[in-house]
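S.K.: all I have is the shape, not the residue letters:
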């Protein structure tokens, strides 16, 4: 779909990547309905709806607003970060990350799908992560959420293969925004992890929408690592030793005699 024909419902539109996506879409001629948890100023071509994706009533309200507004493209860009060794993660954090990164986009898609299937052409873009295909030490929770999203997108793409709805996946690598806290930034520096500016991700989204390709992964060597990991994953385990050393895993003490 050409950007000028796109009316894009964009979740996470007020975030670092989201803001860059809004500007790229507007500059390309698209109309945007942004979703944010806090009120945002409108501008030409940009309308906002204030909602919490973790709230069932708000999800229904977003779907209704998108219907009235005439959305024909949905971009699921909202999400929560998660970095740290598994013993350091709180149960509430784990539930919140899985809710935001996986369950919310699934439920919102389910609510939007009946109308999208009635359109001559529609697209759903899930913003995943290279970590959805490459499990790194310190990102077990985040990887689980994005791997689930990738699997959902792949299955849904095949499920809707004979309908007017195209399902797509955009998988950035690390991006230079406040999404990564100081600990994650230090990890990326110590391990030599590459990163992109938000504008790079935004332009990749625009290209993906216009190409209608199934998937787009960003960055090298991340794109290569995704391919290799899908083929010889266990053989790559040793190559992540330096990543493992950057994650402080508490030594178990239960049942140990002093």
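M.R.: Good, I have the coordinates. Just so it is clear, the structure is predicted and the values come from calculations on it, not from any experiment. Numbers count the residues shown, from 1 in each chain.
S.K.: all contacts plus neighbour counts: C-alpha atoms, from now on.
M.R.: OK.
S.K.: which is the succeeding secondary structure element to the helix or strand harbouring residue 125?
M.R.: Taking DSSP states H and E as the criterion, residue 125 maps to strand 122-127. Helices and strands here follow DSSP H and E; after strand 122-127, the next one along the chain is helix 140-159.
S.K.: just the angle between that following helix and strand 122-127, please?
M.R.: 160 degrees (axes from the mean of the first three to the mean of the last three CA atoms, to 10 degrees).
S.K.: residues in contact with the helix or strand following helix 140-159?
M.R.: Under the assignment DSSP H and E, the closest C-terminal helix or strand after helix 140-159 is strand 165-171. With contact meaning CA atoms under 8 Å, 6 or more residues apart in numbering, strand 165-171 is reached by 116-117, 121-130, 132, 150, 153-154, 156-157, 160, 204-205, 208, 212-218.
S.K.: show me where this structure has strands.
M.R.: 7-11, 31-36, 46-50, 73-76, 122-127, 165-171, 174-175, 195-196, 215-217 (DSSP state E).
S.K.: next up, a structure to set beside the first:
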């Protein structure tokens, strides 16, 4: 129920992670798997979901008694309903939206199906799951929504138009929901990793980042930083010092960033442009 003011600290309450029951989506992905290891290792009880059952089972085997597995497709309404039911049974009061997909390439080569898949998983299904679980979070003594965004939710980047669209929208959703729930006991956080070494990256993307001098984090490092952001109750967290500076510059002087990225365009196009005749 709504409260006239937040009667709780922005940090984790007494009992820490051992008192938390957490639903993590996208747990079979690179950052998702690292988050499971990080939070289960800290003592949390986890309900983990994702499409790859084998990866989920391997995580559960590493953390016996702490991890419950539910293989599910977040984009399917019936499977989201089952997620919510199982989250209620498990007493989850923290939702970490880590599910996501990316497609790197020139926007003109994107198909309708690719654009729809990006928006459906990265944005629509995430919002629908959050809304469905919100009554439980509002009723809890302490409720949490943590959305994993991206540097590309702050900086529009060539070759990432569709992905940027979803991550900009997720950041706006997080900010709006936080303000909408400002007089409740639900705390809403946004954590934006920079480039991360995961299986979602094609080899040419890692090669492009190396050529451009873009730093890439290991998923384990990202998971540790996400955990610390939650523990500190930081509502907005951008990972990476240069990325924080670039995001501020983009907000204040976007023309400067336009010119800097224009100089990178030949290198970006060299790695992401498909030869004519290839299917996107």
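M.R.: Structure received. It should be emphasised that the depicted structure is a prediction, and the values quoted were computed from it without experimental measurement.
S.K.: now the TM-score, please.
M.R.: Here the superposed chains carry a TM-score of 0.93, computed using TM-score structural alignment, normalised by the length of the first structure; 252 aligned residues with a CA RMSD of 1.7 Å.
S.K.: rewinding a little: now the strands of the first structure in JSON lines, with mean neighbour count and distance to residue 56 of the first structure?
M.R.: Shown next, in JSON lines, are the strands of the first structure (neighbours: other CA atoms under 10 Å; distance: least, CA to CA, whole Å):
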{"stretch": "strand 7-11", "mean neighbour count": "25", "distance to residue 56 of the first structure": "15"}
{"stretch": "strand 31-36", "mean neighbour count": "24", "distance to residue 56 of the first structure": "15"}
{"stretch": "strand 46-50", "mean neighbour count": "18", "distance to residue 56 of the first structure": "14"}
{"stretch": "strand 73-76", "mean neighbour count": "26", "distance to residue 56 of the first structure": "16"}
{"stretch": "strand 122-127", "mean neighbour count": "24", "distance to residue 56 of the first structure": "20"}
{"stretch": "strand 165-171", "mean neighbour count": "24", "distance to residue 56 of the first structure": "23"}
{"stretch": "strand 174-175", "mean neighbour count": "20", "distance to residue 56 of the first structure": "30"}
{"stretch": "strand 195-196", "mean neighbour count": "16", "distance to residue 56 of the first structure": "33"}
{"stretch": "strand 215-217", "mean neighbour count": "18", "distance to residue 56 of the first structure": "29"}
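S.K.: nearest to residue 238 of the first structure, out of the ones you listed?
M.R.: strand 174-175 (21.4 Å; CA to CA).
S.K.: so which bit of the second structure is that closest one matched to?
M.R.: Counting by TM-score structural alignment, strand 174-175 of the first structure pairs with residues 195-196 of the second structure.
S.K.: check stretch 121-136 of the first structure too.
M.R.: By TM-score structural alignment, stretch 121-136 of the first structure lines up with residues 142-157 in the second structure.
S.K.: start to end distance for stretch 202-219 of the second structure?
M.R.: 16 Å (CA to CA, to the nearest Å).
S.K.: contacting residues around it?
M.R.: Outside stretch 202-219 of the second structure, the residues touching it (CA under 8 Å, 6+ apart) are 30-31, 34, 104, 194-198, 264, 267-268, 271-272.
S.K.: and it, what's buried?
M.R.: Buried residues in stretch 202-219 of the second structure, defined by neighbour count with 16 or more other CA atoms under 10 Å: 205, 206, 208, 209, 216, 217, 219.
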